[in-house]
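Enquirer: All I have is the shape, not the residue letters:
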C-alpha cells in the first residue's frame, strides 16, 4: 500500500520553489490522544534505525544490564568517532565477547570527516566502525545472558528477535505488519508512525528502574553517543532538556518530551535534509520554545502545506 503522504517542505532558490518533500507527521499528547497529524501516520512503514531504542528496551527486559553509556550506544546509529568505538567495545568487553562475533557488516565511520581521516590513514572497514555496532554488541551480550546461540542472533526466528518483536508490538500497541532485513542485517519490523510515537512516549515517561527507564536514561545522559559530534539528533537533545530522540535512514525520526508528548516523522523520499525542519516545526507546535529549535530550521527549506497551516493557527 502506498502511504498517503502530503507536501511538508519546499526547497526555495531565489524565491522560487525548486523542490518539494512529501511526508507524514503525528504528535501525541501525554495521555495518548492525538495533538495533530498530517499526511498518513497509520500506514505501516519501516522505522529503520529509529527502532533502536525499542530494541534496547526489549534487551533490557531480557536482563541486559549496562551502564548509561552502554544503553546509549545500544540505541545509537553512531558516527564512528573514537568515543563510539570505545563505547561499543566496552559493551562487548564487559561480557568477554570478541568483536569478531559481531554480525553487522564491516564499514567505514559514518561521519565524513572521521571517515576521510580513517581512509587517509590506510585503515580498512571495521565491524566496530559500523553505525549499528552498539546494537549488535548489546544483542550478543543479551544472548550470552540468556544462554542463546550467538551465531544465529540475526535470524528472525531466534529467541532474541522473537522477544524484540513482542516488545515492539507491546510498546507500539499494534501488531508488526511485515518483517524485512535492515541494512545492518538485523530483522526490521514494520509499524506505523502513530505506533512509533506511542512507543517513544512510553520510554520517555517510564518509572525509575524499569527497562524503559534504563534506555531513556542512557539516551538523555549520552546524546553524543546516540548520534555524534556533528549530528542534528545529538544537538537537538542538547538543546531541549529531557528530550529523547532517535533518527533513522530513509528520514524517519521519533522524539519525546519528559511529560510523554511525542512526535514521529517520516519524509517520503528519504530526503534527510527535510527531516530536521519538519521535526522542529512539530516540536514547536507541541510547546517547545522556538529559540531552542531555531538552529534546526533553514532559510532554504520552508515547512509548508498542512503543517504550516497548523503553525499559523497556533
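Expert: Ah, there it is. Since the model is a prediction, treat every value here as computed from it, not as a measurement. Numbering: from 1, shown residues only.
Enquirer: okay, CA-based contacts and neighbour counts for the rest of this
Expert: Noted.
Enquirer: all helices for the stretch 201-314 of the chain, in order.
Expert: Ranges of helices within the stretch 201-314 of the chain are 211-221, 223-226, 232-239, 275-285, 290-293, 305-313, based on DSSP state H, counting those that start in this stretch.
Enquirer: and the last one, what does it pack onto?
Expert: Think helix 305-313. Judged by 3 or more CA pairs under 8 Å, 6 or more residues apart in numbering; DSSP states H and E, the packing partners of helix 305-313 are strand 6-13, helix 275-285.
Enquirer: same thing with the second one?
Expert: Contacts of helix 223-226 with other secondary structure elements, assessed using 3+ CA pairs under 8 Å, 6+ apart, are made with helix 68-74, helix 232-239.
Enquirer: go on, the third one?
Expert: Packed against helix 232-239, as judged by 3+ CA pairs under 8 Å, 6+ apart, are the following elements: helix 223-226, strand 244-248, helix 290-293.
Enquirer: structure B:
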C-alpha cells in the first residue's frame, strides 16, 4: 500500500468548454485519469494524485466493506446500499425494506431529513405539501445498511456514524485496501457519515478492483448488484443509471461536487473531478473519458450534447 495522497489545492486544467455560436463562453477545469486493466495510466489530465473527497463515489467501497462484515441482502437492496438514489417510490420502499429486515425504523437513520433528489419527485412532494423525510434522503439506503451491518456484528447502532465506531474503522480499512492508499484526511459527508479523502488515481483503482473482483468475493457481489439494478444506484431519470444501461458491464457512481467513477468489466477505469463542483461538466467529461477507455462511441452517442454546445477537451499536460 502506498502512502497517503498529498493534501493541498489540486492543479486542475481546462477540461470542458461551453460554446455559443462557435465561441468559448465558459470553461470548466478539472482532472481525469483513465487506467488500463493492468493499472497503468492510459490517460491523465490535471492533478490526479492530490487527495480529494470522493463524496458519494465512495459508496461502492462502503458497500464492499459492509458485505465483508457479513451484510447479506438481495441484489436490488445491495445496489441501493451503494446508491445516491433519486427518492422515487421504489427507492423509498427498498430503503424501508432494509430497515425492516434489520429491525429498525426510519427514526433510527442517522442521515438528515430531505426531499427527493430527483427534480420531478421533489416538485411533487412540494406540491403535495409533504415534509422532508430521512427515508427520502439520497443516502438512506447506505445508512439503513450501516445500521443492519452494525447490529449483525453486535455493535452499538446509536453512534454508528462516529469515525471511531468499529463499522467506520472497518470501512476506512476497506477504502485503503481498494484504493491502495492511506487515507489522507477524514471529514464528515453531507449525510453525516465519515468521508475519506484519497486521490483520483486511487478511486479509479478501487473501481477497477470492484469491477473485476472474483466470483464469491464481497466486491463481486456489489458489482453484480450494481450491474443488475442500475436504477437503484441512481434513478430512472439519472445519467449514471442510463450509462450503465447503455454500456454492457459498466459500473458507475457519481458524487456531489462533480465526482465520477466508472469501470468496465476488463478493469479499465476512470475517475473525474470537476474543479468548480458544478454538475454541468461532469457528464461530458465522463463521456470523453469512457471513449478514451475504449467504449464504442456509438453507445455513448445518446449522451452527447445537441448542436455541440459543450465541447470536451482533455489533453495531457
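Expert: Perfect, I can see it now. Because the structure is a prediction, the values reported are computed rather than measured.
Enquirer: What would you report as the TM-score here?
Expert: Superposed pair, TM-score by TM-score structural alignment, normalised by the length of structure 1: 0.96. Supporting alignment: 308 aligned residues with a CA RMSD of 1.0 Å.
Enquirer: before we move on, the earlier item: comparing the helices and strands packed on helix 223-226 of structure 1, which comes out most buried?
Expert: helix 68-74 (a mean of 30; mean count of other CA atoms under 10 Å).
Enquirer: Superpose on structure 2 and give me the mean offset of it.
Expert: Following the fit onto structure 2, the mean deviation recorded for helix 68-74 of structure 1 is 0.7 Å by mean CA distance after the TM-score superposition for structure 1.
Enquirer: counterpart of that helix in structure 2, which residues?
Expert: The counterpart of helix 68-74 of structure 1 in structure 2, counting by TM-score structural alignment, spans residues 75-81.
Enquirer: And the strands in the stretch 51-200 of structure 1, which stretches?
Expert: Applying DSSP state E, counting those that start in this stretch to the stretch 51-200 of structure 1 gives strands spanning 179-181, 187-189.
Enquirer: mean shift between the last one and structure 2?
Expert: Comparing strand 187-189 of structure 1 with its match in structure 2 after superposition yields a mean distance of 0.2 Å (mean CA distance after the TM-score superposition for structure 1).
Enquirer: which residues sit against the match of helix 68-74 of structure 1?
Expert: 59-60, 63, 72, 91, 94-95, 98, 141-145, 221-222, 224-226, 228-230, 232-233 (CA atoms under 8 Å, 6 or more residues apart in numbering).
Enquirer: Now which of those residues would you call buried?
Expert: With burial judged by 16 or more other CA atoms under 10 Å, the buried subset of these is 59-60, 63, 72, 91, 94-95, 98, 141-145, 221-222, 224-226, 228-230, 232-233.
Enquirer: re earlier: please produce a markdown table containing the helices and strands packed on helix 305-313 of structure 1, extended by distance to residue 102 of structure 1.
Expert: Listed next are those as a markdown table, based on distance: least, CA to CA, whole Å:
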| stretch | distance to residue 102 of structure 1 |
| --- | --- |
| strand 6-13 | 39 |
| helix 275-285 | 31 |
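Enquirer: Figure out which of these is closest to residue 300 of structure 1.
Expert: Of all those, strand 6-13 sits nearest to residue 300 of structure 1, with 5.0 Å by CA to CA.
Enquirer: which residues in structure 2 does that closest one align to?
Expert: Counting by TM-score structural alignment, strand 6-13 of structure 1 sits on residues 13-20 of structure 2.
Enquirer: Next, the buried residues of the matching stretch.
Expert: 13, 14, 15, 16, 17, 18, 19.
Enquirer: With stretch 171-188 of structure 1 instead?
Expert: Buried residues in stretch 171-188 of structure 1 (16+ other CA under 10 Å): 171, 172, 175, 176, 184, 186, 187, 188.
Enquirer: quick one: stretch 222-233 of structure 2 aligns where in structure 1?
Expert: Going by TM-score structural alignment, stretch 222-233 of structure 2 sits over residues 215-226 in structure 1.
Enquirer: circling back to that earlier point, distance to residue 125 of structure 1 added to the strands of the stretch 51-200 of structure 1, as a markdown table?
Expert: Below are the strands of the stretch 51-200 of structure 1 laid out as a markdown table (distance: least, CA to CA, whole Å):
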| stretch | distance to residue 125 of structure 1 |
| --- | --- |
| strand 179-181 | 21 |
| strand 187-189 | 23 |
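Enquirer: Of those, which is nearest residue 99 of structure 1?
Expert: In terms of CA to CA, the element of the strands of the stretch 51-200 of structure 1 nearest to residue 99 of structure 1 is strand 187-189, at 20.3 Å.
Enquirer: nearest residue to the alignment partner in structure 1 of residue 133 of structure 2 other than its sequence neighbours?
Expert: In structure 1, the residue matched to residue 133 of structure 2 (TM-score structural alignment) is residue 126. With CA to CA, 6 or more residues apart in numbering as the criterion, residue 126 of structure 1 has its nearest non-adjacent residue at 4.5 Å, and that residue is residue 106.
Enquirer: do the same with residue 152 of structure 1
Expert: residue 158 (6.8 Å).
Enquirer: My guess is that neighbour contacts residue 151. True?
Expert: No: with contact defined as CA atoms under 8 Å, residue 158 of structure 1 does not reach residue 151; the gap is 10.2 Å.
Enquirer: And those two? Which one has more around it.
Expert: Comparing residue 158 of structure 1 with residue 151 by other CA atoms under 10 Å, the one with more neighbours is residue 158, at 16 against 12.
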